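Enquirer: fold the following, please.
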Amino acid sequence: HPPATSAWWQVDVMVAERRRRALTRFSIGTAAVVGTLLLLYWAINTFFPPSPEAVLMVETNSAIDAALQQGDFAAARQAVEQARTQAPNEPELWLWDVTLSEQLGDQTRAEASLAKAKELLSDQPTGLWLTLGNQRMQVGNLDGAEAAANEAIALSPNEPQAYFLLGGIAEARGDYAKAIELFDKTYQLAEADNPQLAVIAKVRMGNLLQRADPFATAPIAETPAAETPATAPTPTP
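Expert: Below is the predicted model of the structure:
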């Protein structure tokens, strides 16, 4: 090989060195970011650990969702029963028991669990019906969800979440005009105190307006062309 004395050889060496340094800096920077994230994760879990109840509910809701995706209401209720051995006074679990027992045709158990939930949420009756309504909606019990939403409205006539729930029910039934009206009411009630819900309602309403296509017009009937009058024959001289 010729000696590395040419200018081009020296340029190649300089470029390679710069690339090596850039790669080193990138590796160090990436390692620092990953290390910082790991340290932050450790600090949060060490100094601000999530409560066991919160972890339990996250895991239970995940198990319920998985069972519902398979249409297995019995397995979903079994997950609720298992969680209730660790958190017997968690209202959400009792409400899930209501919802799932209704789907399984066990009305007696559903009524007993509802009574227990009412006892635990005696100071939050509107929240009880909203939670139950959303759960019923999740399992496809639209009539039950509507009844729960109306119970919430009877207690709190200006509760935007109740109208939002009714809007979702109307949408699921294909009644887009009613759903748009209910989402609009949700927006008006939530705009001041619950801006996040107001934005969501506005987006849902906009999507429905596009799906409903209210500006569609009936096809225009074709007008038959006017007949051309026959030309009179020219008289023969």
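
Enquirer: alpha carbons only for contacts and neighbour counts from here, please
Expert: Fine.

Enquirer: now do the same contact list for the closest residue to residue 133 other than its chain neighbours.
Expert: Nearest residue to residue 133, sequence neighbours excluded (CA to CA, 6 or more residues apart in numbering): residue 145, at 4.1 Å. Contacts for residue 145 (CA atoms under 8 Å, 6 or more residues apart in numbering) come out as 132, 133, 134, 135, 136, 137, 165, 169.

Enquirer: please redo it, this time with the cut-off set to 7 Å
Expert: The contact partners of residue 145, by CA atoms under 7 Å, 6 or more residues apart in numbering, come to 133, 134, 136, 137.

Enquirer: after whichever helix or strand it is part of comes which helix or strand?
Expert: Secondary structure from DSSP states H and E places residue 145 in helix 142-155. Using DSSP H and E, the helix or strand that follows helix 142-155 in sequence is helix 160-172.

Enquirer: please give me the structure for this one as well, since I'd like to look at both together:
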Amino acid sequence: MSQSRATAADAMETAYGFATVGGGAEKQERVNAVFHRVAERYDLMNDLMSGGMHRAWKAAMVAWLSPPHRPEFRFVDVAGGTGDVAFRIVEASRGRAHGTVVDINASMLGVGAERAIKRKLSDNLAFLEGNAEKLPLPDNYFDAYTIAFGIRNVPRIGTALEEAYRVLKPGGRFLCLEFSEVELPVLEKVYDAWSFKAIPRIGQMVANDRESYEYLVESIRRFPNQTNFAATIRQAGFERVAYRNLSGGIAAIHSGWKL
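Expert: Predicted structure coming up:
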């Protein structure tokens, strides 16, 4: 089941899982179709992909961000249409932070906006349809940019990182949570067996959608490892780039600063 990871993020532009497609536009169209299909079951999808651990990993990312308890703190959460990360940031700020949730997929944004109303957080959050490679947002505006389990689905990752740099204020922080390269050989074998054998079958049973779950598993294995992704973040202009592995490297949080 092994497939070589991309050594540089630009190799992901034509990678649709293990298949090769005809460039950014085709990949974006295919990825959009996946997320239209799974929008209503997105949290279930993350539970399947992570064994339920994505909740703890998101909490770890928000804890590392440590949003201050002041109303002028502004953040943008990209590819976070269902609002899961944005809700956590607002709650961690004791309801003072204000965020913009940007997603290219209207189905995901619809789920997030409904949830924000139910959680009484709609005054703190705006939901905006937009592309991570060309954000409809001003320069030097946000204190933080977050993205969780979204960057590997962006065709031109380097362009998205440059956009993150552009919209952040000087002194602003970039945080990315993404599935990554497992460090422990024994854990890797167990994780591979779960990913390639169990997840597509469960996707078929639960969502009647094996293909989407196969793509998501494969896209994880193609994404650059922790060191290579950190190098890509530096190339976009960020400084003090660091990462923390979670659960033996199944996921990792990358951090960078616009200084």
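
Enquirer: TM-score them against each other, please.
Expert: The TM-score (TM-score structural alignment, normalised by the length of the first structure) is 0.28; 112 aligned residues with a CA RMSD of 5.8 Å.

Enquirer: thinking again about what came up before, taking helix 160-172 as reference, get the angle to the helix holding residue 145 of the first structure.
Expert: On the basis of axes from the mean of the first three to the mean of the last three CA atoms, to 10 degrees, helix 142-155 of the first structure is oriented at 150 degrees to helix 160-172.

Enquirer: ok, for residue 107 of the first structure, nearest residue in space, not its chain neighbours?
Expert: Once flanking residues are discounted, residue 107 of the first structure sits nearest to residue 101: 6.6 Å by CA to CA, 6+ apart.

Enquirer: quick check: which element contains the one you found?
Expert: In this structure, residue 101 of the first structure sits in helix 91-103 according to DSSP H and E.

Enquirer: looks to me like residue 217 of the second structure is in a strand.
Expert: No: Residue 217 of the second structure sits outside any strand when classified using DSSP: H, G, I helix; E, B strand; the rest coil, being helix.

Enquirer: grab the most central residue of the first structure for me.
Expert: Against the mean C-alpha coordinate of the first structure, by CA atoms, centre = their mean, the closest residue is residue 200 at 9.8 Å.

Enquirer: what about that one, distance to residue 206 of the first structure?
Expert: Per CA to CA, to the nearest Å, residue 200 of the first structure is found 10 Å from residue 206 of the first structure.

Enquirer: and if you look at residue 166 of the first structure?
Expert: Counting by CA to CA, the separation of residue 166 of the first structure from residue 206 of the first structure is 17 Å.

Enquirer: now do the helices in the stretch 51-200 of the second structure.
Expert: 54-65, 84-92, 106-118, 157-167, 185-193, 199-207 (DSSP state H, counting those that start in this stretch).

Enquirer: give the buried residues for stretch 148-155 of the first structure.
Expert: By 16 or more other CA atoms under 10 Å, the buried positions in stretch 148-155 of the first structure come out as 148, 149, 150, 151, 152, 153.

Enquirer: again but with stretch 159-177 of the second structure, I slipped
Expert: Neighbour-count burial for stretch 159-177 of the second structure flags 159-169, 172-177 (criterion: 16+ other CA under 10 Å).

Enquirer: what helices or strands is the helix or strand containing residue 14 of the first structure leaning on?
Expert: Secondary structure assigned from DSSP H and E places residue 14 of the first structure in helix 7-47. For helix 7-47 of the first structure, not one helix or strand is in contact under the criterion 3 or more CA pairs under 7 Å, 6 or more residues apart in numbering; DSSP states H and E.

Enquirer: just how off-centre is it within its chain?
Expert: The chain centroid and the centroid of helix 7-47 of the first structure are separated by 39 Å under CA atoms, centre = their mean, to the nearest Å.

Enquirer: after that helix, which helix or strand is next?
Expert: helix 52-69.

Enquirer: what's in contact with whichever helix or strand comes after that next one?
Expert: Next helix or strand after helix 52-69 of the first structure toward the C-terminus (DSSP H and E): helix 73-84. Residues outside helix 73-84 of the first structure that contact it (CA under 7 Å, 6+ apart): 60, 63, 64, 67, 68, 93, 97, 100, 104.
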